[in-house]
Every structure is written in structure tokens, then in C-alpha cells.
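Student: sharing a sequence plus its predicted fold:
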Amino acid sequence: MSPVIASRFLARLEDLLAGGQRKLLGLVGSPGGGKSTLAQALLAALPGRAVVVPMDGFHLANAELARLGRAERKGAPDTFDSAGYVALLRRLKAQPADEIVYAPEFRREIEEPVAGAIAVEPRVPLVITEGNYLLLEDAHWARVREQLDEVWFVDTDDALRRDRLVQRHIRFGRTPQAARDWVDRTDEPNARLVAASRHRADVQFRWDGE
């Protein structure tokens, strides 16, 4: 069952969609913050009216990360095709009525992106995109915010967020110690970077409605 979203957030979405034009909603937050959970809950609350296109589909392939010497920092801003992500958002913003746009998806079971995995139909009024770096002001990331009609920062207790990350890494094959080490070395520096951009969001979202 999807978590319950406070009515004021759903009302805000209805206001956003009232004009009848395609809108892009960004959900941003630190690693493990619950962005994907919120995206799926919104999808359930708007049946047939929304599609989720995660930023994570633009992870560079593992072979390319190895070539660049960035494999041990997977998840950092420079381990994504940020220019490609911006280009997709532009296509989605101006999607023709007779065109399906295909977006990539990141598959955790293989730790790789898969091209063309998400079909975005032109009739769907809301595209929800979620990721860590939607509000960064560096490099190509700086062009993401202008493509989004609204951005919500998903705020989560840090201890809970860290525990989720450790459990996620264990679930996908790391030992408990390796999972904790990865969170400390890679996820937490990224989390601090993301948190520094939260002031650029339109809404601060918490499941408790605060």
C-alpha cells in the first residue's frame, strides 16, 4: 500500500495541472531520502495522469565509469550523463501529440541503466522526475531547474535515511561493513551536496506533513 500523502500536496498538484498543459514535477533529496517512494505514491494518487522518469536512468555504464576511474564514486554528480538528462527533459516539456518519448531506467539488480525502458505517452499531463541533483548549479545540472515547473525537496531524518541506504546496499550484495563504508565514503558526501541546494526547491516535503 502506498503511503498517504497530505491533501495539501495533492491539491497543489491539481493546481499545477489545472491549465491542461504538460507539466514536469521534480522530486529531489539526498540518497535514501524516499524520493522513489514519493514518486510511486504520487503515481498511485494520479492514475493514468502521471509517469515517473527517474534521473538515475542517466547513470554512466559501469564500463565507462571504470574507464574514467570513477567506479568507486558511482552516484556522484560526474558519474551521470547530465547533458543527456537535460535533453530528455526538454523533449518531454515540448513533446508532440503524435510522438512517444522513450526514457532510460536504472536497474538495481544489474547496477546498469537500460535504454528505452520507460514509454512516455503524449497524453499524460504530468511527468514526475526524481533524483539527487535536480537543483545543483554546476555544469549541465544547472540547466535542469529551468525545465521543471515545480520542485519538491523530500526531507527525511538523517539516521533513518542512512539506515535505508545501508540496508539497500546489503540487499544488493554488499556485506554489512562494506555497505556502511560505502555510505560513509560515497553516499554521505553526496547527501551534503544535495542538502546544500534545498533552498532552491518550491516545497519542502515530509511524510508527516510538517
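Tutor: Okay, I see it.
Student: C-alpha only now, for contacts and for neighbours.
Tutor: Fine.
Student: for the helix or strand A178 falls within, buried residues please.
Tutor: Assigned by DSSP states H and E, A178 belongs to helix 176-182. Residues of helix 176-182 classed as buried by neighbour count (16 or more other Cα atoms under 10 Å): A179, R180, W182.
Student: packing partners of the lengthiest helix in the chain?
Tutor: Counting residues, the longest helix found in the chain (DSSP state H) is helix 158-171. When contacts are defined as 3 or more Cα pairs under 8 Å, 6 or more residues apart in numbering; DSSP states H and E, helix 158-171 sits against helix 176-182.
Student: presented hereafter is structure B, for comparison with structure A:
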Amino acid sequence: MIERDTKIVCDLVKSKLRTGTRTVVAIAGPPASGKSTLAQAVVRALNCERNESAPFAALLEMDGYHLDNRLLESRGLLARKGSPETFDAAGFAETVRRLEAADRETFHPKFDRQMDLSIANAVAISPDTPIVVVEGNYLLLKAEPWRSMKDRFSASVFVGPTMEVLQERLVQRWINHGLDAETALKKTLKNDLPNAELVLSASEEADILLKQDYDEYVQ
């Protein structure tokens, strides 16, 4: 199934390729939807098709724009980490706007889930890379500043499993990070599922909707 969805998205990307400017593709969806796994598979597949000095496609993840835990704690937002207000949304939107230019090498942060923090300048994107796949929960959210990114995307994909599937995956994610089942369920119900509901109910329509209600989701 992941192979099928990867091909669907790759075909969409290739049909939307721009000339004279970079092609920016959005893969959005709620937490634990499988969008990260899909985005990584799409970038790998696109790069396997070309043998160039620079990658044909690069991946930029919204999670790199998490605000630091110390800042979140000072604002009383640490327990809500992952919600829209816990990201540098304006900074991320500006980064997406500038991706089109492709006039120089750019450097971007990457989120390390084990350390629970963003690492600055961990992702380099070559000016010779014509496709950037952007992945994240809120890429298609109707509220500003997220909404300002919509016109920058040449193509968009939304991954939206059922709430039952999402809850099961989110609880398992926390268990995999060392929490007991009861605590994992509480964290999921208090923060993760409300974020998922927001993404599912308040996102713009994408070019393609994928359910991904199968077992190939990777934590």
C-alpha cells in the first residue's frame, strides 16, 4: 500500500513540475497519519529516477520549526507541544515562500524526536534541486499564517486516517517512547487528538486525499 501511495504522489509531482522555478509539494495530515513515512518514500523514489550531482528532490519537515521546550515552558505551552501555537509558524511560512527562488544553497532545522528538540542548520537544500517536498500537520490549515503558504504549493496531498486509527497509533507512539499505557492514553486524549481533530476539520482541500488506514505506518 505504501508503494501504491508513493507512486500516486510521485505521478502527481511530475505532472505539476514547474519550469524556471522550484516545485514545492505539500504533504499534510494529522499527527501519526503516516505523512512523514510517505514524504520520505516520495523523496527517495524521485531521487532514484535521476542520477544528478544534486538531489532531484529534498525533504523539509515542519517539525524543525518547533519552538524550544524552555520557551514553551515559560509560556505555559509545554503540555500543548505540537499544537499550532508551539511552532514558529511565521518563520516557517517565510521559509516556504523563499523555497521557490532556488537561487542559493539554504540550510534548515530538523527535529530530533529522541532529544525532543530542533537542530539548527541540519538540512541543506541545493539550488540545483528542483523539487522540495514539505511535510507537516498544518500545511493546509485555513488560519493564518499557515494559509499564506497555499499558493506556494505546486501540488498538495492530505493523509487522513480515521480518528480510531490515529488514536491507536498515537498511544503506541508514546508507549514506544517509554510511557506506560495509561499515561500514553492521557497524553493522546489531552493534546494529540485535539490537534488531529483540528487538522482534519480545518484544512484546505488537497489535490489528493489518501486514507492510509493500514499497518505500514512507521513511528
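Tutor: Everything's here; your move. What you see is a predicted model, and the numbers here were worked out from it, not measured in a lab.
Student: picking up where we left off before, and of the buried residues of helix 176-182 of the first structure, the nearest to P54 of the first structure?
Tutor: W182 (22.1 Å; Cα to Cα).
Student: quick one: the longest strand anywhere in the second structure aligns where in the first structure?
Tutor: Ranked by residue count, the top strand of the second structure under DSSP state E comes out as strand 117-125. The alignment of strand 117-125 of the second structure onto the first structure (TM-score structural alignment) covers residues 112-120.
Student: how far does that stretch sit from the chain's center?
Tutor: Centre-to-centre, stretch 112-120 of the first structure and its host chain are 14 Å apart (Cα atoms, centre = their mean, to the nearest Å).
Student: can you check stretch 42-53 of the first structure too?
Tutor: Centroid separation between stretch 42-53 of the first structure and its chain, computed with Cα atoms, centre = their mean, is 15 Å.
Student: now do stretch 61-78 of the second structure
Tutor: Distance, stretch centre to chain centre, for stretch 61-78 of the second structure: 16 Å (Cα atoms, centre = their mean).
Student: in that stretch, what counts as buried?
Tutor: For stretch 61-78 of the second structure, by 16+ other Cα under 10 Å, it's E61, M62, D63, G64, Y65, H66, L67, D68, N69, L72, L77, L78.
Student: same list, those residues, but as a markdown table with distance to K211 of the second structure please.
Tutor: As requested, the buried residues of stretch 61-78 of the second structure are exported to a markdown table (distance: Cα to Cα, whole Å):
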| residue | distance to K211 of the second structure |
| --- | --- |
| E61 | 20 |
| M62 | 21 |
| D63 | 22 |
| G64 | 25 |
| Y65 | 26 |
| H66 | 26 |
| L67 | 29 |
| D68 | 32 |
| N69 | 32 |
| L72 | 32 |
| L77 | 30 |
| L78 | 30 |
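Student: what's the matching range in the first structure for stretch 152-167 of the second structure?
Tutor: Counting by TM-score structural alignment, stretch 152-167 of the second structure sits on residues 147-162 of the first structure.
Student: now the end-to-end length of that stretch.
Tutor: 30 Å (Cα to Cα, to the nearest Å).
Student: swap in stretch 98-117 of the second structure?
Tutor: 24 Å.
Student: contact partners of that stretch?
Tutor: If you take Cα atoms under 8 Å, 6 or more residues apart in numbering as the criterion, stretch 98-117 of the second structure is touched by 21-24, 60-61, 63-66, 68-69, 118-130, 132, 152.
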